[in-house]
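K.L.:
I need the structure of the sequence given here:
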Amino acid sequence: MNCANDSSRERQLSPCTMGDIAELAADSFCDIVREHARNQGEVIAFTYGDEEISFAALDEDANRAAHGLVALGVKPGDRVAFLGKNHPLYFEAFLGAARIGAVMTPVNWRLAAPEVAYILDNCGANVVFVGEGFAAMIEQVRADVPHVTHIIGIDAPEHDGPDYRTWKGSFPATPPAHVVKPEDDALQLYTSGTTGKPKGAVMTHGSILSSRDATACGEEMRKWQEPIPGDVTLLAMPCFHISGTGTGIGTMVAGTNSIVLPEYDPTKALDLIANFNISKIFLVPAAIQILLNHPKVNEVDFSRLKYVTYGASPIPLELMREAMRVMGCGFVQMYGMTETSGTIVALDPEDHVPEGSPKMRSVGKPLAGVEIKIIDEAGNEVPTGTVGEIATRSSKNMRGYWNNPEATKATIDAEGWLRTGDAGYLDEDGYLYIHDRVKDMIISGGENVYPAEVENALYSHPRVADVAVIGVPDPKWGEAVKACVVVKEGEELTEAELIAHARTLIAGYKCPKSVDFIAALPRNPSGKILRRELRAPYWAGKDRAVN
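P.N.:
The predicted model follows:
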């Protein structure tokens, strides 16, 4: 797709300036999109293949979707779900739902059917938007989610029900009467669970817009955060993660264009970078490595690329050096989580140096309006340089976990401090360093995997007597899932059999990449599995116990 010289692209070169955005009086991103539609309606908001959606069209069609959802009985506070790969119409439907006070819940399309059914049941959505290739999945789980009464296909030819484009066309483009408030729920993203069941992290309109609000109140915005006229962002990370949905919301707020890829594809990404004036892109380290290993990477002109932002896991120095040499742009490491509505700490381009430095081992300094402290098990703040659990407080924090007050209380205290579950320390300059994880979590290729989920699936195999799951270093994915399994006496079990069993119950990326069969699991006197003993041989010689 070579679109760099297409005259239609000229419409992208006049979005609002930073000053214009700061002056927008808005309680939600819905209001900001409406302002962009009034002031720069011809500017392109989303590009998808050969399709372009202007801010004026996005605004009008989101209104149509809003009225359509009301006609289906959706009320303020109701959840609506989306199961599909990235698509600009997801953001349009999201905007429509938000304008009537409903909450978008994108579902990870990589999950197995039982996991999809659980999320749809837990969020209680009556309306599900389904993308191409996932109608069969919805039909597979229908019996488990009888409250799902309406399924609308978004460019899903195999879906024999209503088509989104036709459906919305029968409703008016006038704004709905509902007034959105900053404290209203807007987005519900599911995170893996320490107890084996995922939790729905609820973000409000206020938490989503908190970075803009902090800078509008006079706090300093980093240079790489500033929207620049003509910015074009490549949206390549999945929208069921805050990285994908957050990117789309960010460009809608900035009044700039997102080019949407259904899923990460290094060949398409390189083609778009070369031919479409891409200026910004977010990637996880594994995706950067895949891009750099592509045979055509050295043929691409990266000169228009301003920033690559990356996160979800640490990046090896050698990989960072190669990325800086090949791409020649600014790099920004981001640290955050779903529960903080995305990034709360960042390592600026100025701190990225090819020869390496102590600061490059950090994840940077807190963003405007974000507080960070390091605490011990009792919640007391520890001295500078001391390892403890990272806690954060800001308006970016989620409201809580959906219908789970116990988990919410365990994560956010009465003073608004959120325990991240990561272990780290602050240096004397305020830079944050990740050392380990307090909670049992594995990050593989940017995806969070909780051992409890995997262990529950493996333990259901009739020949498994005991099991523990750990993360071990992996050169491509950062960490890989390994199962340590005790087989029932007198039984036999192979690695292939156990992994195949797991795939019927959980997503493929959660399944073990390897299995160690052992005689017994190490446990303390109270019976708790000593995971650190299982992990220790694999992490020996490493500076930190995360990869």
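
K.L.:
from here on, contacts and neighbour counts on C-alpha atoms
P.N.:
Noted.

K.L.:
Just name whatever secondary elements the lengthiest helix in the chain is in contact with.
P.N.:
With DSSP state H setting the assignment, residue counts place helix 55-71 as the longest helix in the chain. Identification of packing neighbours for helix 55-71 by 3 or more C-alpha pairs under 8 Å, 6 or more residues apart in numbering; DSSP states H and E yields helix 29-40, strand 44-48, helix 88-98, helix 164-168.

K.L.:
between the third one and helix 55-71, how many degrees?
P.N.:
In other words, helix 88-98. Using axes from the mean of the first three to the mean of the last three C-alpha atoms, to 10 degrees, one finds that helix 88-98 and helix 55-71 are set 60 degrees apart in direction.

K.L.:
Can you list the neighbours in contact with helix 88-98?
P.N.:
With C-alpha atoms under 8 Å, 6 or more residues apart in numbering as the test, helix 88-98 has contacts from 30, 46-48, 58, 61-67, 69, 80, 82, 103-104, 154, 180, 186, 248, 260.

K.L.:
Here is the second sequence; please produce its structure so I can put it next to the first one:
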Amino acid sequence: MVSSIPAAVIAAAARWPDRPAIEEGGAVSSFAALETARLTAARAFIAAGIVKGDRVAIWAPNMAEWIVAAVGLQSAGAVLVPLNTRFKGREAGQILRASRAKLLLTVRGFLGFDYPAMLAGEDLPDLKAMVILKGEAGADRDWPAFLAQGAAVSEQAAADRLATVGPGDPCDMLFTSGTTGLPKGVVSNHGQTVRTIATWSDVVGLTEQDRFLVVNPFFHSFGYKAGWLACLLKGAACLPEAVFDTTRLLDRIETERVSVLPGAPTVYQSILGDGTYATRDLSSLRLAVTGAASVPVDLIRRMFTDLKFDVVLTAYGLTEAPVVTMCETTDDAETIANRCGKPIPGVEVICADAEGREVPRGAEGEVLVRGYNVMAGYFENETATREAIDDAGWLHTGDIGVMDERGYLKITDRKKDMFIVGGFNCYPAEIENIILSRRDIAQAAVIGVPDERMGEVAKAIVVPARGAVLEKDEFLAWCRANMANYKAPRQVEICEALPLTASGKVQKFMLR
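P.N.:
I've put the predicted structure just below:
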């Protein structure tokens, strides 16, 4: 097992020097070329005054420069701080201040955004400089000029710096709001990250023959860790995709012979809802990995039958523990849809009551996790860390789940998403699962809304499949006929699209 993320680049270059590491816009970088780029970037960060433990932020879409910058700054001992590409200046400024980032690597022109301009007026006392990875540099330094300054630092000096970076050192800080709404920096170390993602890669069966289309954003652990890092560890080709667009996704699958396509359920629902997939050559698709509180069984079946995947897996993780449970390649569609798998090797998972005691199998409880996959803690927030990780080392996830007799976990829902109808607990994911069994609905989200008599009732927001026409009265009657009365939505709103995060998850707070 390699000791750090940069060490994984070095190992990949030694094992697969001529295999494609990154393919983007027709350009191909081999693992040997990636190692050369890593070393060049490491020298540049050292020349820029970055010392071990400094935080360096990246605010950019999925692209080759993102990966090179990440492994370069980590080689210099710095801690990667990814910023969400959906952020506005105020949100980005908050993360830059909280992390005390010394450098920001960003872009101009992505989807018409000028990220540096968004930060105008933000108080960023620790930020020393911005580097423009792509787009007009203006008064800032561009990426080639930044790399050029590394000539003042010897390769040996860069190697010596990397030698000080070990498995217990922090590699990244991903911010999460959790239930408080206040962003907390989740600190992960190199050893934790490499071991966790190596395990994920082994379970899914990723190999050096795979061509991995990474549509999940690099600022999210699904695109970064279970994305390009997994490719590094297994020698697969990483194909970054900057923007989720169904037509472009199908084009790339067909022309670039994509074999691996992980994503949120909405990725596959969007492809199936588009309708044109049936005219495409999708024969190269081999492996899909998805996850959510609950995934419709019909979606899993159609991923096998319509999209022709050989292997479909669901998994469960969170920023504080990127991979917790995973299904196995031999599991049936019902298990894949209704369970998120067993604990990964070497990790403990229980469902517990309010006092932290394990509940019997089949009973609901909060999901607790203990093992090498758990974060080091929240950055400079001991109080929040102690609240999340108890004295026995259990991470309290805030997710409600049930462990079955086989040891498979089912996530019922987030604590905060549950609503109560006339005294009965309602979990949106369960209701959404039932709604999505209808072929005329492409996407669905359920929220609780106030009701004078019941306290709260369910409201469904649905997106019709292409060409489908939904009638509200018919839909509500169907719901009453297909689920318990207290679960059945009393209201429905039909819309063209749901508000999604860049990683494809529905933004429930916006719907509320």
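
K.L.:
returning to that earlier point: just the buried residues of the longest helix of structure 1, please?
P.N.:
Judged by neighbour count (16 or more other C-alpha atoms under 10 Å), helix 55-71 of structure 1 contains these buried residues: 55-69.

K.L.:
Give the aligned range of it in structure 2.
P.N.:
Residues 31-47 of structure 2 are where helix 55-71 of structure 1 aligns, taking TM-score structural alignment as the criterion.

K.L.:
After superposing, tell me the mean distance of the matching stretch to structure 1.
P.N.:
Superposing on structure 1 places stretch 31-47 of structure 2 at an average distance of 1.6 Å from its equivalents, by mean C-alpha distance after the TM-score superposition for structure 1.

K.L.:
if I line the two up, what does residue 89 of structure 2 land on in structure 1?
P.N.:
With TM-score structural alignment as the matching criterion, the partner of residue 89 of structure 2 in structure 1 is residue 113.

K.L.:
Ok, residue 187 of structure 2 next?
P.N.:
Residue 187 of structure 2 maps onto residue 202 in structure 1 when the alignment is built from TM-score structural alignment.

K.L.:
chain center to the helix or strand hosting residue 481 of structure 1, what's the gap?
P.N.:
When secondary structure is defined using DSSP states H and E, the element that contains residue 481 of structure 1 is strand 478-487. Strand 478-487 of structure 1 has its C-alpha centroid displaced from the chain centroid by 25 Å (C-alpha atoms, centre = their mean, to the nearest Å).

K.L.:
about what we covered before: who's in contact with the closest residue to the match of residue 187 of structure 2 other than its chain neighbours?
P.N.:
Spatial nearest neighbour of residue 202 of structure 1, excluding adjacent residues (C-alpha to C-alpha, 6 or more residues apart in numbering): residue 188 at 4.6 Å. Residue 188 of structure 1 makes contact with 103-106, 200-203, 402, according to C-alpha under 8 Å, 6+ apart.

K.L.:
Any chance of JSON lines for these, columns distance to residue 360 of structure 1, neighbour count and secondary structure?
P.N.:
JSON lines is the format used below for the contacts of residue 188 of structure 1 (distance: C-alpha to C-alpha, whole Å; neighbours: other C-alpha atoms under 10 Å; DSSP: H, G, I helix; E, B strand; the rest coil):
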{"residue": "103", "distance to residue 360 of structure 1": "38", "neighbour count": "29", "secondary structure": "strand"}
{"residue": "104", "distance to residue 360 of structure 1": "36", "neighbour count": "28", "secondary structure": "strand"}
{"residue": "105", "distance to residue 360 of structure 1": "35", "neighbour count": "26", "secondary structure": "strand"}
{"residue": "106", "distance to residue 360 of structure 1": "34", "neighbour count": "27", "secondary structure": "strand"}
{"residue": "200", "distance to residue 360 of structure 1": "33", "neighbour count": "24", "secondary structure": "strand"}
{"residue": "201", "distance to residue 360 of structure 1": "30", "neighbour count": "24", "secondary structure": "strand"}
{"residue": "202", "distance to residue 360 of structure 1": "32", "neighbour count": "27", "secondary structure": "strand"}
{"residue": "203", "distance to residue 360 of structure 1": "30", "neighbour count": "26", "secondary structure": "strand"}
{"residue": "402", "distance to residue 360 of structure 1": "36", "neighbour count": "17", "secondary structure": "coil"}
